[in-house]
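>>> Need coordinates for the following:
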Amino acid sequence: MSSITTPRKKKSNSVCFVCLNPTDSHRIAFNEKKCVDVDFVEKLFFICKTDGVKRILKFEDANICRNCFSKVLNTFDFIHKTNENIEQFVSTCVKRAAFSPLTPKSFYCNVNNNNMSTDSQSLPTSRSRKLTKRLAFSDITNESEYDPIPTSTTTTTSEAEVNDHDHSYTSFQKSTQARMILENSDLLTDISNRFTSFCSQGSFLTDLREQSLSLTSRTVMFSSVLHKYRKADDLHENSDHLITAIVKEMMTRVPLLLDAMLCVAVPNSNIIPASIIPSLATCYSILLKLRYNNLSAFHRMVSAITLKGGLNDRGQARLNYLGMTLSCERRLQFQESISLSSENLIIDKLKFNPLIKITGDNLDVYIKASQLFTDKRNKDLHMFASNVIFSRIARMDMDIESPNVDVNSIQAADVLLSSYQQEQLLDVYGVLIGRIMSKLPGMKFLKSHLSLHVPHQYSKKMAEKSTVIPLPILFSNETKHEDCLDIMDSYESQLTSLFTAAFGSLEILRKFKVPVGGDQLTRVRLQEAKNLRTLSVSPEKKFDDLSPIVCEMWHSKQDFLEKCYKALYKVENTPGTLHYFKTILHRNDVNGKVKGRFKPHHELLVAVGEGMIREQILEFCNMECEDDIPQHIKLEGFDKLKDFDKREVLTKLIREFLIFYGYGNVHLGGHIMSENQEIDELQNYCSNLCHWALHLIELDDTAKEGDMSRLLLNCRYSIPFFYSHSALSKYLVENIDFIIKTEYLLSPLQKLRVLEGSFVNVRGGVAQNVESDLVQEHSVCNQKSLIKSLGANKTEKAISRITRAADMISSICDKFDKTVNLKPKGSRHSKCISETDTQIISKSLRKLRPFKFTNGRKCNGFNNIKSLPLSKSKVPMMKDRMNLIIRRLTNGQAVLFDEQEAPEIDEENSSDYLPDI
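Okay, here's the model as predicted:
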């Protein structure tokens, strides 16, 4: 039986015809199946295009090595793909690279129209972009010129000319595009002919054109206000009077244009409404921007308004088509200019005042996907926003030496109110009680003897307007330690860059440092991050330049209000309780959860608290109603006294009132009324609420005045209120930490920087201060609203750009509202409480008489409630807990707190419930 030989693939010993390599590597013949399957010969011919190559390769004994075989296939794929991409790129219009149907058409008319004036063709205009023809790939080599506007004889338009845009807000049907181009072409031709006609004739229109010629000048002396205020800083500073400045410019520089507009706009009654001023400014600004593109201050202001209002890209494109806003590209450049101006402004301010403070807060945005997939889900964006606050009082020549204090000697008594400090607090409480007294109709005569403001050492300085500038947003989550390290590193990097640009070195930064503030979570996390770098070598890595890190006061006040509602708000609708007044006043937005709805809870507690204090005054002064004359013995013959004696009598009367009802004694505990076998629960409940409400009013007034001495008194007196809720209260720890740092550990300069940095005056004026972290909260809300307006374009670059511009955009809008006297419209109350609600509260309390002792009177839901937030039996335990907290804080150790406390609530409309600034 003969053996069968397995067929083997024939190998040629000839060289590869491409590389001519004579090696013995495997070669492939062109008539083999491997070449035929991939159509190798056709691809090779497409590359080299040599005549006769197909016949030679197929019928000659030609071979190719595997290396060259792969290179030829890859080369063919590259050339083929390149041709396809180029053809697609040329034949398809990309964003901002070609004419958009929503963009106003060019002023240029048909090039075949010989009637076009040479002067008009040379005019600079924002709409003077020539149309770009969408060419097919085969038309690249054609050198024929493209007529920018089709003539009326053109009846068809190629597909390449009207190809759809790739961005949504310019997607029109092809037939619609062609029709719009044709219609506008005829209209522009008619306009051009009319312009040429009146230019050739001597008329007042020629004088008007000569008047407007100087408005396009770039020199400061002759330039228009639309050019002077176009920069971000100038627009921000002058947006409150830009409208009036535009109209005044019309009156002085182009009176003919103003006269023509008035002839058309003034009604037949010849009564000119106030709304004509912004209308004239709008028309004038739109016309001048057509004349010269850089006259865009008004358009930048309108673009800021649309951004603040959350108008989407399509809506802004529509307004741009009407000539009222900037184009998409210019709008992005405007936002970038704001970011750049913020950094330059910080550097310029640092050169004159290097004493700054940084506040920071988390910025969380929940993004819902339009469609849910495994790789596309709803997600949370966790970011961190910061502001720089410049000092108003602190100076570089102040003492920077820290006091030599033995931290182990600090006890609870050093943190609580001393007897002298208690007297100071009662003096301030007396002013607040006097204001409430003077609101009673029967005691209005006391108003002239009361001070409108509580003066303090730095009253004038704190009335000055503060400088607050936002820092770039950080894409870090403050709940993670590694991200907190990134936040601190970013702070160090930014401060190093800013101080180097301002002074050329870091000597001033190393000497004076920068305090950092935030809420409780921010203070704890950033302090822990700093502790992690204690053993680092360089000052930057140790975060030595960021010191101290403190908690700010608005979040402390918010938690104070939260603790009050947890203690005194329950669903039992007992007359005289918070829930009862919430029901009869129809305050449906009050639910007991303060965080996220601060303002309605604050308004209700202050309104009910003041009503109960008025009821206390009626009982104390033996008045049957608010209109009665007070019958207290100290007020007998009051009208016959001199002014000095009247103030002294009034002071003694108020002090007696405070002592009688036990105000200022919460840290001592105990009962303020005589003990009985049975207690009056309703009286105790109302007395308890008055203590919370009066101290909340004190916190508000301290913030308005920017009084740093009262700030420390309030922190000391707030401690027993927080402890009455829980020994593990977070802000119990924060108030103790704040007092220890400012009273015992910091130098006089650093102490003053921390205290004055707790308040910000964004408007300027007496009693216009607010807490610095409240300003930070408003910045976060402004940034959050603009981030949501980005739609699907929530990239890091877009978010950084829009958030840097958020505060300035918001400020521009606020100033515009004041200019046109535009009142805010919303569902929230413009006043804390109306007169009608005040009367309802007063009548209800007068009927209940809660401060007239009734033995055994009950208050459902508040069994055995005490008249003070803290009972005397708990005072020793409070001091023991405070000593433990002090020891751990001074040793740099973490302090345990209640993890079950309510977290910050980020509601969609939480910005509506923030106090105004």
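>>> from here on, contacts and neighbour counts on C-alpha atoms
Fine.
>>> Confirm Tyr366 sits in a helix?
No. Read with DSSP: H, G, I helix; E, B strand; the rest coil, Tyr366 is strand and lies in no helix.
>>> show me what contacts it?
Residues in contact with Tyr366 (C-alpha atoms under 8 Å, 6 or more residues apart in numbering) are Asn378, Lys379, Asp380, Leu381.
>>> Equivalent analysis for Asn404, please.
Listed by C-alpha under 8 Å, 6+ apart, Asn404 has no contact partners.
>>> Could you measure from it over to Tyr744?
9 Å (C-alpha to C-alpha, to the nearest Å).
>>> repeat for Pro354
For Pro354 relative to Tyr744 (C-alpha to C-alpha), the value is 24 Å.
>>> same thing with Pro278?
57 Å.
>>> Could you report the distance from Gln88 to Thr82?
From Gln88 across to Thr82, the span is 10 Å (C-alpha to C-alpha).
>>> for Arg881, what are its contacts?
Contacts of Arg881 (C-alpha under 8 Å, 6+ apart): Ala727.
>>> before we move on, which element is it in?
Assigned by DSSP states H and E, Arg881 belongs to helix 875-890.
>>> quick one: that helix to chain centroid distance?
38 Å (C-alpha atoms, centre = their mean, to the nearest Å).
>>> Report the buried residues of that helix.
Within helix 875-890, the residues scored as buried using 16 or more other C-alpha atoms under 10 Å are Val875, Met878, Lys879, Met882, Asn883, Ile885, Ile886, Arg887, Leu889, Thr890.
>>> Also this sequence, please, to line up against the first:
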Amino acid sequence: MLHSSNFDFRISPDPQTIDCLRNGHFGSIDLEPGLSHTVGPAGDAGSIDKTDINDTVIPENAGKVSSGVKRPTTDDHSYMNQKGQNASASNSNDHEYSCHLYTEEEEEDDEDVNFLCHDRMKDLLKMLNLKSNTDYDYASMLRMCSQTDLSEQDIFMGIIQEMKTRCPHLLETLVSVCVKDETKVNLRQITSVAVAYSCLMFARNNKNSGIQRCITMLAVKGDANDEFIRRLNRMSLSLSCSGKLRILDKAVIASHNMLVEAIRTNPLMKITGDNLDMYIRTNHQRTDNSNQDIHWFASNAFFTRLNYQNLPENTPEVRLKDIDAEMFVLNESETLKLNDVQKVLIGRLLCDRDEYQWLKNKLPQHIPHRYKIQSKYREKNEITPVLNGMGNTDVLDKYGVVLGGDMLTRERLQNAKNITYLAPTPKGRFEHLSPVTCELWHVKQDLLSKAYKALFKSDSLGECGTLFHMKTALRRNDVNGNVKSNYKAHEELFLLIVKALIHIASDEIKDCREQNRDIVLSSVFSKIYGLGYSTDDYVYNYFTNLLTWGMQIVNMNDTAKEGDMERLIMNMKENAAFFYSHSAMSKYFSECINTILQVDHLSSPHMKMRQLEGAFINTKGGNGKNKEADLVQEHAIRNQKDLIRGLGANKTENGSRRASSSADIIHRIGDNIDHLLNIPKLTTSHAKKTSSKDLEIAINILNKVQPFNYVKGRQFESFKTIAKNPKLVVQKKDLVHAIQKKIQRLFLNS
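This is a model prediction of the structure:
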């Protein structure tokens, strides 16, 4: 029988019990009155050595490891109260047990853990000649560096500099250990010296925790669980689990302070926002502890790079009848400019062919525009978890805040302003939060979605060269027509086919060797758009239609990279025609018209430039490094969700808020460490090779169709009457009339 006295379990050599343990027959074993215990493959009894079962004794507290929660001794399945009752069954408030966050000293002095290492510690002390000294009791930078310093400064250089000043003999010793050949010294060796010094200083005084805070942050970013962090802490490589919570709280404060300081120095700010949706499941559901479906609003603040001091801030007084709908359609000069841009983009797609490599030297690396110099500067952005508690907001009231997001976000914010329209104060009417604009990446996403709806049909699987056929031939299983489910995969396939078609069209250019850029690009441009050909070859029409959609996506990508504010409005006019031709009820048709209306007609010159500049964010610095503001917002939300997932099961709302609010500073620390250690971004090693192979396959398939050889009456069964140009499905007068109706509604809501 299994006897118990003060929870000290001893196993007597009972034949029946031994047989059960040896043969794996586990079940309920009777204990003393008032106690019951279940053993099994995952329980304590299941881990007993069967070869020495008769002499096995489980010592008191031997299996107890502190987790920061004060509880009686437990097994792997449940814990018992002092009366011997199963607490999970007898105590309905077990989730309300108070949790005590240990300090670093308390966790290190945990008797339960030290009990296991007591004998080893004695042996180690005998081997060492210990002497107390105060040589290293100085104010180390490891103690004084803040979260902001860790995200911006070179902590490794600072450590080496401190060692050179404070303890040069230790620096010399550590360098001599890690450097074998003084002529071959690398960054890893110097970093090892800094980390070794940090571990020693942390072991001496756990306040010297600069590197440990970095490693803890990186562990949190990498979804490390508490067990892993606890092991690192025992090796002086990271903070404890309770220390992790404290630095996350400090990271939230640091993010808040950075935002406040940024607003003080530059009050011209734009905020982008999007939904942060989560579904949190709990392991033990109660009436007051059930699953949660959370919908939060995450936002980022971006600060201007341009100087607006000389631009007037007076809002023009515009009447509805003064707004001409014709101004929302591309005029002749704008059309010519976009055609020239597309010719350059076509040339870039041809440069990787051997016979067109000469084009590289004859094409601009960056398409010039008026604000090319300003757009290359790195832009400062901050996460804005909560705007409450920021102190005096008079600066924001004076300069206003531009708001941006996807269509749903814009509608919600605009409707919130409409509801408070009759409030007695400007602040109550949210007048400082204006204008509210729709962002470009979501427009591009919906544009690609419309292209797939028009050209991607499962019925066309057997029709060689169609989008669905190419998806199957190239084994792109992640392309299913739902662009929002996987935007990158859908865009890559679409642009791969665009590139293949342009390569095929260039094969028929006979004078490519003459190296006349304008003649070659004009010839390819005419070929892919079917200029001079009739519209009764519907196979030709299909591929021309696909190229029209695809080149607009390429154009929008380049506009975003260059931060080209001049091209932005032209793209919006072009997109409006695409959306309306696809559906007169298109929601993003309204968003395109609203953007043009806000920028060109209802805003002051000062606010117009703030809207245009705020559409693009340069987080790295340099020409061609800009991104859409809402795409940066999507990346920020992804970082926040990654940290929230790392919390594991039974997430709390406070824990989720802590993780999401500290995501920005954690991400910055990670990027800074990657930069200091020269760690490249993770990429697929064979991405270029795979793309080249897929391009070759696509060209071979499309050559069978001969897409640019005009044959009257050709057609695909799934696309019998497809138009050559998707924008010309509707007449211009119908488009202008629809724009006029949208202007009337949007003007009244503005």
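>>> quick one on the thing from earlier: out of the contacts of Tyr366 of the first structure, list just those in helices.
Residues from those lying in helices, with DSSP state H as the criterion: none.
>>> Next, format those as CSV and append distance to Ala806 of the first structure and neighbour count.
As requested, the contacts of Tyr366 of the first structure are arranged in CSV below (distance: C-alpha to C-alpha, whole Å; neighbours: other C-alpha atoms under 10 Å):
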residue, distance to Ala806 of the first structure, neighbour count
Asn378, 25, 12
Lys379, 23, 11
Asp380, 20, 11
Leu381, 18, 13
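>>> give the contact list for the aligned residue in the first structure for Asp226 of the second structure.
With TM-score structural alignment defining the correspondence, Asp226 of the second structure maps onto Asp313 in the first structure. By C-alpha under 8 Å, 6+ apart, the contact set of Asp313 of the first structure is Tyr169, Cys328.
>>> Kindly recompute the last result at 7 Å.
Shown in contact with Asp313 of the first structure (C-alpha atoms under 7 Å, 6 or more residues apart in numbering): Tyr169.
>>> before we move on, the earlier item: among the contacts of Tyr366 of the first structure, which two are most distant?
By the measure C-alpha to C-alpha, Asn378 and Leu381 form the most distant pair in those, at 10.0 Å.
>>> residue range for the helix or strand containing Gln683 of the first structure in the second structure?
Gln683 of the first structure is part of helix 681-705 when elements are defined by DSSP H and E. Helix 681-705 of the first structure corresponds to residues 538-562 in the second structure, going by TM-score structural alignment.
>>> which outside residues touch the matching stretch?
342, 444, 451, 494-495, 498, 528-530, 535, 567-568, 616, 623-628, 707-708, 710, 713-716, 720-726.
>>> Just give me how far that stretch sits from the chain centre.
The answer for stretch 538-562 of the second structure is 27 Å, by C-alpha atoms, centre = their mean.
>>> That one vs the first structure, average distance?
Taking mean C-alpha distance after the TM-score superposition for the first structure, the mean distance separating stretch 538-562 of the second structure from the aligned residues in the first structure is 0.9 Å.
>>> The nearest residue to Lys43 of the first structure once chain neighbours are set aside: neighbour count?
Sequence neighbours aside, Phe76 is the residue nearest to Lys43 of the first structure in space, at 6.3 Å (criterion: C-alpha to C-alpha, 6 or more residues apart in numbering). Each residue near Phe76 of the first structure was counted by other C-alpha atoms under 10 Å, and the total is 17.
>>> if I look at Phe76 of the first structure, how far off is Lys852 of the first structure?
100 Å.
>>> Asp880 of the first structure too?
The gap separating Asp880 of the first structure from Lys852 of the first structure is 37 Å, by C-alpha to C-alpha.
>>> same deal with Gly861 of the first structure?
21 Å.
>>> try Ser448 of the first structure
Going from Ser448 of the first structure to Lys852 of the first structure by C-alpha to C-alpha gives 30 Å.
>>> And Ser342 of the first structure, by the same measure?
60 Å.
>>> between the two, who's got more neighbours?
Comparing Ser342 of the first structure with Lys852 by other C-alpha under 10 Å, the one with more neighbours is Ser342, at 21 against 13.
>>> Work out for me the element the nearest residue to the more buried one once chain neighbours are set aside sits within.
Leaving out its chain neighbours, the residue that sits closest to Ser342 of the first structure by C-alpha to C-alpha, 6+ apart is Ile469, at 6.6 Å. Element membership for Ile469 of the first structure, per DSSP H and E: strand 468-470.
>>> what range in the second structure matches that strand?
Going by TM-score structural alignment: strand 468-470 of the first structure matches residues 381-383.
>>> buried residues in the helix or strand that contains Leu142 of the second structure?
Using DSSP H and E, Leu142 of the second structure maps to helix 141-144. Across helix 141-144 of the second structure, burial judged by 16+ other C-alpha under 10 Å covers Leu142, Arg143.
>>> now stretch 705-716 of the second structure
For stretch 705-716 of the second structure, the neighbour count (16+ other C-alpha under 10 Å) marks Gln706, Pro707, Phe708, Tyr710, Gln715, Phe716 as buried.
>>> mind checking what Val775 of the first structure lines up with in the second structure?
By TM-score structural alignment, Val775 of the first structure lines up with Val632.
>>> which residue packs closest to the corresponding residue of the second structure for Val733 of the first structure, ignoring adjacent ones?
In the second structure, the residue matched to Val733 of the first structure (TM-score structural alignment) is Ser590. Here the nearest residue to Ser590 of the second structure in space, its sequence neighbours aside, is Lys742; by C-alpha to C-alpha, 6+ apart that works out to 6.6 Å.
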